[in-house]
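S.K.: can't give you the sequence, but here's the structure:
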């Protein structure tokens, strides 16, 4: 069941994650796909990713509906990317 606001629109939630990007995925448009395919707003709060630097990481806030967030997390897990610090605490916007 999707929780809606007073106008019947789904609530927007924000979750914070830290994502490890293996070197093999440095050229993949992972964050672009979170926006274009899953409809999320992505705020990168910290990052470490360099050419020939091995694995990198991104600390991000992902904002979207519950369904969009779940779909995006499934996408990341299906790519076998490691998600650190997936917060149970979420912020809700109306």
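M.R.: Yep, it's here. Just so it is clear, the model here is predicted, and its values are computed rather than measured.
S.K.: please make it C-alpha for all contacts and neighbour counts, starting now.
M.R.: OK.
S.K.: so what's the residue nearest in space to the middle of the chain up against?
M.R.: Closest to where the C-alpha atoms of the chain average out (CA atoms, centre = their mean) is residue 62, at 4.5 Å. Residue 62 is in contact with 14-17, 40-43, 69, counting by CA atoms under 8 Å, 6 or more residues apart in numbering.
S.K.: list the buried residues of the helix or strand containing residue 42.
M.R.: Counting by DSSP states H and E, the element that carries residue 42 is strand 41-48. Residues residue 42 are the ones in strand 41-48 that count as buried (16 or more other CA atoms under 10 Å).
S.K.: take a look at this one as well, against the first:
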């Protein structure tokens, strides 16, 4: 019997303050939470000065995504969520 675990997508916009630039925040979403992460847009100042903004498409189980979002919230990062078809944040 095949293991059919439903995967879902969640689109978020994430603000990463300059204090976190040396931390592997996005990488941990993959390594620690098992998500597939697609960076669909990003803004990062020259020489990584200032805050970074990342539009991410997260793919995983609902539990994986929920745990990953809890991790980001625990870090105190600003997160905007967009699951609408319009693409408007």
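M.R.: Yep, it's here. What you are looking at is a predicted structure, and each value in this text was computed from that prediction instead of being measured.
S.K.: just to revisit the earlier point, so what's the residue nearest to the centre of the first structure closest to, chain neighbours aside?
M.R.: Excluding the flanking residues, the one nearest residue 62 of the first structure by CA to CA, 6 or more residues apart in numbering is residue 42, at 4.9 Å.
S.K.: ditto for residue 41 of the second structure
M.R.: Nearest one to residue 41 of the second structure, counting by CA to CA, 6+ apart, is residue 55 at 5.0 Å.
S.K.: hmm, that neighbour is touching residue 16, no?
M.R.: No. In this structure, residue 55 of the second structure is not within contact of residue 16 by CA atoms under 8 Å, at 11.2 Å.
S.K.: what about the two, which has more around it?
M.R.: Between residue 55 of the second structure and residue 16, counted using other CA atoms under 10 Å, the more crowded position is residue 16 (23 against 20).
S.K.: would you confirm that that one contacts residue 50?
M.R.: No. Counting by CA under 8 Å, residue 16 of the second structure sits too far from residue 50 to count as a contact (9.1 Å).
S.K.: ok, which stretches of the second structure are strands?
M.R.: Here the second structure has its strands, by DSSP state E, at 8-16, 36-44, 52-60, 78-81.
S.K.: thinking again about what came up before, the residue nearest to residue 62 of the first structure -> the second structure?
M.R.: By TM-score structural alignment, residue 42 of the first structure lines up with residue 37 in the second structure.
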